[in-house]
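S.K.: Take a look and give me a structure for this.
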Amino acid sequence: MNYHKRKFRAVINTANCEISSETVFEYIQEGSVLSAQYQGGQVVKGHISGLVDDQGYIEMHYHQVNQKGEVSKGMCYSRPEILSNGKIRLHEAWKWASGDISEGSSILDEI
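M.R.: Now for the predicted structure:
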C-alpha cells in the first residue's frame, strides 16, 4: 500500500486527542519510509516519521505544537482499511510520550 501524496482527516477520536476534523494530514512515502505534516484545529504544526509494512500497517512517531504553545510527542500504530469507495481509512492506536502519557485511538479517512 502506498500513502504517497494522500491526505487524511480525523473522523473519530478519544477525548484526550488534540487532532480533530479540522486537522489535515499530508503523507509522503518513499519506499517503506513514511513522513507527514499536519495542522488544523488545536494543532498549529505537527510532523510524523515512520515505517510502512507490506500490508500497509504503519508504525510512527509524532510531535506537534498546539494552540497553547505546548510541544508534545507520541507513538502510533495504524491499521489500514480499504473502503467501498476505494479510499483508505486508518484505525489508529496511539500513546502520548509526554504530558499525561495516556493512550487513545483515532480513525482517519482519506479525503
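
S.K.: switch to C-alpha atoms for all contacts and neighbour counts from now on
M.R.: Noted.

S.K.: In terms of secondary structure, what does the longest strand seen in the chain contact?
M.R.: Determined from DSSP state E, the single longest strand within the chain is strand 71-82. When contacts are defined as 3 or more C-alpha pairs under 8 Å, 6 or more residues apart in numbering; DSSP states H and E, strand 71-82 packs onto strand 58-66, strand 88-96.

S.K.: ok, and for that strand, which residues are buried?
M.R.: 73-80 (16 or more other C-alpha atoms under 10 Å).

S.K.: Same question for stretch 31-43.
M.R.: So for stretch 31-43, counting by 16+ other C-alpha under 10 Å, buried means 34-40, 42-43.

S.K.: And these, which is closest to Ala15?
M.R.: Closest approach to Ala15 among the buried residues of stretch 31-43 (C-alpha to C-alpha): Gln42, at 12.9 Å.

S.K.: Give me the distance between the closest one and His4.
M.R.: Using C-alpha to C-alpha, to the nearest Å, Gln42 is found at 25 Å from His4.

S.K.: Now the spatially most central residue of the chain: closest residue in space that isn't a chain neighbour?
M.R.: In the chain, the residue lying closest to the centroid (C-alpha atoms, centre = their mean) is Phe25, at 6.8 Å. Using C-alpha to C-alpha, 6 or more residues apart in numbering and skipping residues adjacent in sequence, the residue nearest Phe25 is Tyr38, 4.3 Å away.

S.K.: another one to check against the first:
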Amino acid sequence: MISDHITSLGYRLERTDDPKIVAPLLKACALEPVTTESSAGWQPHEYLLACTRAGGIAACVGWTRGPRQVIIHSLAVAQPSRGSGIGGGLLATVMGELMEQKPVESMWLNTDSGSARRLFSSFGFQTIEADDTPDIVREHPLFKTAGPYARTMARRYNTGHRGLDNYAFRLIQNDTPEATLPHGSVFFFRQFASVIEGSYRGGTVVRGHLLGYIHDQALKFCWHHFTDAGRLMSGDGNIIMDQLPDGRRELREVFEGSGELLLREV
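M.R.: This next block holds a predicted model:
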C-alpha cells in the first residue's frame, strides 16, 4: 500500500472490519455507524483508519465491495485533524488501492452534506439520479435507508473520452532531481478548455500549484511550490497521458538519465 503521504502527516494506517471501533468517530461527525450486514453479492464492510501516535483514530473511510461496484459508506475526520488533508489523502488511498487490487466499473455513495459533495466531486464523483442507479446499488440496505436529503453520487470508470476537470491523481513514482513529495501525495486537477490547473501538498511541501495546457495526449506545464523550510521552488515540464485497461489514466514525465515522475488516477 502506498502510504508515505499519510506517514508524512504524522499518522499510521490500520484496517478493520469491526464497526464498533469506528462508531465513536462516526457519531462525533454526526454520521450513523453501519449496522446492516452485507447483502448477497457484497463483501463484508471494511475500514481504513488513520491513527495518531497516541493511538486515537483521526479519520476513517469505510466501504463494501460488490461484483462490479464499490459502495463508500463512511468518511469521517476528527475535529483536531480537519484541514490537515488526511480526509482526502485517506480517500485517495482507498480508491487507488481498491482499483489496484481488483478494478470495478464504478464507486457509489450517498451524502446529504454539501461539503462532502464538494470533496467527492474533486475525486470525479458526480451526482446521479435514482433512475440511473443500478438495481444492485439501489437495493442495497445502505441506499434503501438513506435520508430524504441524501444525494447519490458515482465515480464511473471506462466512460470514454474525458478531460482532467475534477479528477484526482496519486503520486506513484518520483525519482527526479527535484523530488520533494512523498509517494501517495494527491494532485487535484481542474480544466478550463485546454488549460489545466492543479494543486498538491504533502511531506515538506506546504502548498504547490501547476498550470499548463493540454494538446492531444500531452500536457505542457510549469509548477511552483513552497516548502516548510521556507524555500520557493519552481520548474516546468512535459507530461504524456496514457490510459489503463480499467479506464484510469496515468500522467508520466521521463527525464533522460535523471528519473521519472508518475501520477495515476484514483
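
S.K.: What lines up with the residue nearest to the centre of structure 1 in structure 2?
M.R.: Applying TM-score structural alignment, one finds that Phe25 of structure 1 aligns to Phe187 in structure 2.

S.K.: wait, doesn't that match sit right on Glu197?
M.R.: No - contact criterion C-alpha atoms under 8 Å: Phe187 of structure 2 and Glu197 do not qualify, at 10.0 Å.

S.K.: what's the neighbour count on Asp228 of structure 2?
M.R.: 11 (other C-alpha atoms under 10 Å).

S.K.: what sits against it?
M.R.: By C-alpha atoms under 8 Å, 6 or more residues apart in numbering, Asp228 of structure 2 lies in contact with 204-206.

S.K.: mind running it again at 6 Å?
M.R.: Taking C-alpha atoms under 6 Å, 6 or more residues apart in numbering as the contact definition, Asp228 of structure 2 lies against 204, 206.

S.K.: What's it aligned with over in structure 1?
M.R.: By TM-score structural alignment, Asp228 of structure 2 lines up with Gln67.

S.K.: now for the residue nearest to Phe25 of structure 1: what does it line up with in structure 2?
M.R.: In structure 2, Tyr38 of structure 1 lands on Tyr200 (TM-score structural alignment).

S.K.: Its match in helix, strand or coil?
M.R.: Three-state call for Tyr200 of structure 2 (DSSP: H, G, I helix; E, B strand; the rest coil): strand.

S.K.: Pretty sure it sits against Gly208.
M.R.: Yes - applying C-alpha atoms under 6 Å as the test, Tyr200 of structure 2 and Gly208 come out as touching, 5.0 Å apart.

S.K.: My read is that Gln29 of structure 1 contacts Arg6, right?
M.R.: No - Gln29 of structure 1 sits out of contact with Arg6 when judged by C-alpha under 6 Å, with a separation of 9.4 Å.

S.K.: Now Leu91 of structure 2. Nearest residue, chain neighbours left out?
M.R.: With C-alpha to C-alpha, 6+ apart as the criterion, Leu91 of structure 2 has its nearest non-adjacent residue at 6.5 Å, and that residue is Val61.

S.K.: And for the one you found, the neighbour number?
M.R.: Counted with other C-alpha under 10 Å, residues neighbouring Val61 of structure 2 total 23.

S.K.: same deal with Gly96 of structure 2?
M.R.: So Gly96 of structure 2, with other C-alpha under 10 Å, has 21 neighbours.
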